[in-house]
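1. This is a predicted model, with the sequence first.
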Amino acid sequence: MAANNVKSNIESIARDAGAAIMDIYQSDDFDVKKKGDDSPLTKADLAAHNVICDGLRKLDTQYPIISEESSDISWEQRKHWCRYWLVDPLDGTKEFIKRNGEFTVNIALIEKGVPIMGVVYAPVLDAMYTGERDRGAFLNGKAVSVATKEPDTLRVVGSRSHPSQETIDWLDALGKPYEIVPMGSSLKICLVAEGKADIYPRLGPTCEWDTGAAHAVLSAAGGQVTTVTGDPLLYNQKEDYLNPHFIAR
């Protein structure tokens, strides 16, 4: 189990990355480029990536790092890893470009395919979500947990930038009243973790770095993330980084 001082160090690294992002967010020069999958990349993504990787490499305990911006690591190499850091330096780049504040810094510690510690930091909101296995989940130091009772009307977190008709069809098939709570980035899973939403069905493409840190927070808050068939969502179990469709609840 990761020690408390490690979690504190990761929170500090996330704050430093958030500060680097905010320096660019408050400027007029995002330097937006397109990656191979046509998703946007900005100077802020790269600045946060550098801050996080530099910070993780300075820790006393050294683990390999997978970051969205440096993920070209062979399966032959990483399939033997027991523990590693999984990083999304800036999740919600589209929200960043829109300047709506719904973007996050994400750092997770993965052990044998399971997120055991995670930090999600939203710098505009100054919201620091942390979760650690067997130690609980917190928002800015205050304990949070999932909702314990299912309401008459389900509060469903939906993507602000990636609406999905397949998701609407899945919800309609539940036969239960629901309301959509729109949110960007990994904050969607965090809303479930703090009890402000009941479920987040993701029936669209995501990668492991998009979910790892928030998954750890939700697990520590008493929730779960499963595939649509009910199996646990696991990490670093195959050659590519794509997640299957999943349900966070």
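-> Looks like it came in fine. Numbers count the residues shown, from 1 in each chain.
2. contacts, neighbours, all on C-alpha from now
-> Noted.
3. Which SSE is immediately downstream of the longest helix seen in the chain?
-> Of all the elements of type helix in the chain, the one with the most residues (DSSP state H) is helix 4-25. Going down the chain from helix 4-25, the next helix or strand is strand 33-34, by DSSP states H and E.
4. Report the next helix or strand after that next one in sequence order.
-> The C-terminal neighbour of strand 33-34 among helices and strands, as given by DSSP H and E, is strand 40-41.
5. contacts for that following strand?
-> 32-35, 93-94 (CA atoms under 8 Å, 6 or more residues apart in numbering).
6. Spatially nearest residue to Q62, not counting backbone neighbours?
-> L56 (7.6 Å; CA to CA, 6 or more residues apart in numbering).
7. On the three-state scheme, that neighbour is what?
-> Reduced to three states with DSSP: H, G, I helix; E, B strand; the rest coil, the structure at L56 is helix.
8. May I have the residues that are in contact with it?
-> 10, 13, 62.
9. Pasting the second one now:
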Amino acid sequence: MSLPTAHLPPHLSLLAALADAALKAGEVILRIRAEGLTVNAKADQSPVTAADLAAEELLRGELARILPGVPVIAEEAVSQGKGEAPSRTFLLVDPLDGTREFVGSSGEFTVNIGLVENGVPTHGIVLGPAVGKLYAGAVTGTASAAFAAGPVADPSSWSPIHCRPMPERGIVAVASRSHPDPGTEALLAELDIAERISCGSALKFGLVAEGRADIYPRLGTVCEWDVAAGHALVRAAGGSVRRPDGTPLPYGRTAESYRVTGFVARGAAT
């Protein structure tokens, strides 16, 4: 498709292009899902399908065109020992976040694209192709913007979103549907939780970014491509994503196999 980006500032033009790439990957995923699935196991016993592989291949081609020369750190390539080395600017891609939701009955799976610059996620796309949700956010210099939209890549039709101020009481928390862990449960037990929402994949970041939830803690181990897109989105919406101890969340850690040993996404500081 031809994107109307000529009149847009650079950060929105790039967001539109990244959103278009994600939407193309989402179409591939839904087509393969409709045709029937064969689920295989990777070396770590996590599930992988033809949709994961096809979406990642498509995204690699699209991202090479959008940001030529920028390394792409993508889940399936890394699992096969083919990951590129990160540089000061690189992309983190999860072509199908929430494979368990994908192979089950839930539509709560996403395509995640995060751009990291100087160690900080600056642009993020989180697409839920089966639920028709597209989140996009960017933070560049003094400009920041976060959006929720239907499945379109035209920012002129997107609706701005913002985190709400983080309350001390009556907190709305969002947590993983498929991956509960004791650390997360212990953290939530210390808070005055008024409502708890269970949700799959990176859609949880979207709930914080649009002010429907105040906090999303995950103290179990995930990978950088699970987090970067949502991190950029929440930042752009006025919130934060940090380690459980409050320190910045690092990226590009090849020596740790891109493992993230916990994070907490929060709404806007009061």
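-> Cool, got the structure. Small disclaimer: the values here were computed from a predicted structure and weren't measured.
10. ok, back up a step: out of the contacts of L56 of structure 1, who has the most neighbours?
-> Of all those, I10 has the most neighbours under the rule other CA atoms under 10 Å, reaching 25 neighbours.
11. which residues sit in contact with the residue of structure 2 most remote from its centre?
-> Distance from the C-alpha centroid of structure 2, by CA atoms, centre = their mean, peaks at R169 (27.4 Å). R169 of structure 2 sits next to 191-194 when contact means CA under 8 Å, 6+ apart.
12. any idea what it aligns with in structure 1?
-> Counting by TM-score structural alignment, R169 of structure 2 lines up with D152 in structure 1.
13. Give me the distance between its match and A19 of structure 1.
-> For D152 of structure 1, the distance to A19 of structure 1 equals 41 Å [CA to CA, to the nearest Å].
14. do Y129 of structure 1 as well
-> For Y129 of structure 1 relative to A19 of structure 1 (CA to CA), the value is 16 Å.
15. ok, these two, which is more surrounded?
-> Neighbour comparison, Y129 of structure 1 and A19: the larger count goes to Y129, with 28 against 18 (by other CA under 10 Å).
16. The more buried one against V217, yeah?
-> Yes - if you go by CA atoms under 8 Å, Y129 of structure 1 and V217 touch, sitting 6.9 Å apart.
17. what number of residues lie near the aligned residue in structure 2 for A127 of structure 1?
-> In structure 2, the residue matched to A127 of structure 1 (TM-score structural alignment) is K133. K133 of structure 2: 18 surrounding residues under other CA under 10 Å.
18. pretty sure K133 of structure 2 is touching T110, no?
-> No - in this structure K133 of structure 2 lies outside contact range of T110 using CA under 8 Å: 9.1 Å.
19. shared neighbours of these two, which are they?
-> L127.
20. For the longest helix of structure 1, give me the average deviation versus structure 2.
-> For helix 4-25 of structure 1, the mean deviation from structure 2 after alignment is 0.9 Å (mean CA distance after the TM-score superposition for structure 1).
21. In contact with F138 of structure 1, which residues are there?
-> 128-131, 144, 217.
22. Tell me how far A108 of structure 1 lies from Q62 of structure 1.
-> Distance from A108 of structure 1 to Q62 of structure 1, by CA to CA: 14 Å.
23. cool, F30 of structure 1 as well?
-> On the measure of CA to CA, F30 of structure 1 and Q62 of structure 1 end up 32 Å apart.
24. does the aligned residue in structure 2 for C53 of structure 1 count as helix, strand or coil?
-> Here C53 of structure 1 is matched to R60 in structure 2, going by TM-score structural alignment. Put simply, R60 of structure 2 is helix when judged by three-state DSSP.
25. residues touching R60 of structure 2, list them.
-> With contacts defined as CA under 8 Å, 6+ apart, R60 of structure 2 is in contact with V72.
26. related to what we said a few turns ago, ok, so of the contacts of F138 of structure 1, who is nearest S71 of structure 1?
-> Taking CA to CA as the measure, S71 of structure 1 lies nearest V217 of the contacts of F138 of structure 1, at 22.7 Å.
27. what's near enough to touch the closest one?
-> V217 of structure 1 touches 117-119, 129-132, 137-138, 190, 193, counting by CA under 8 Å, 6+ apart.
28. If anything else comes up later, I'll come back, but that's it for now.
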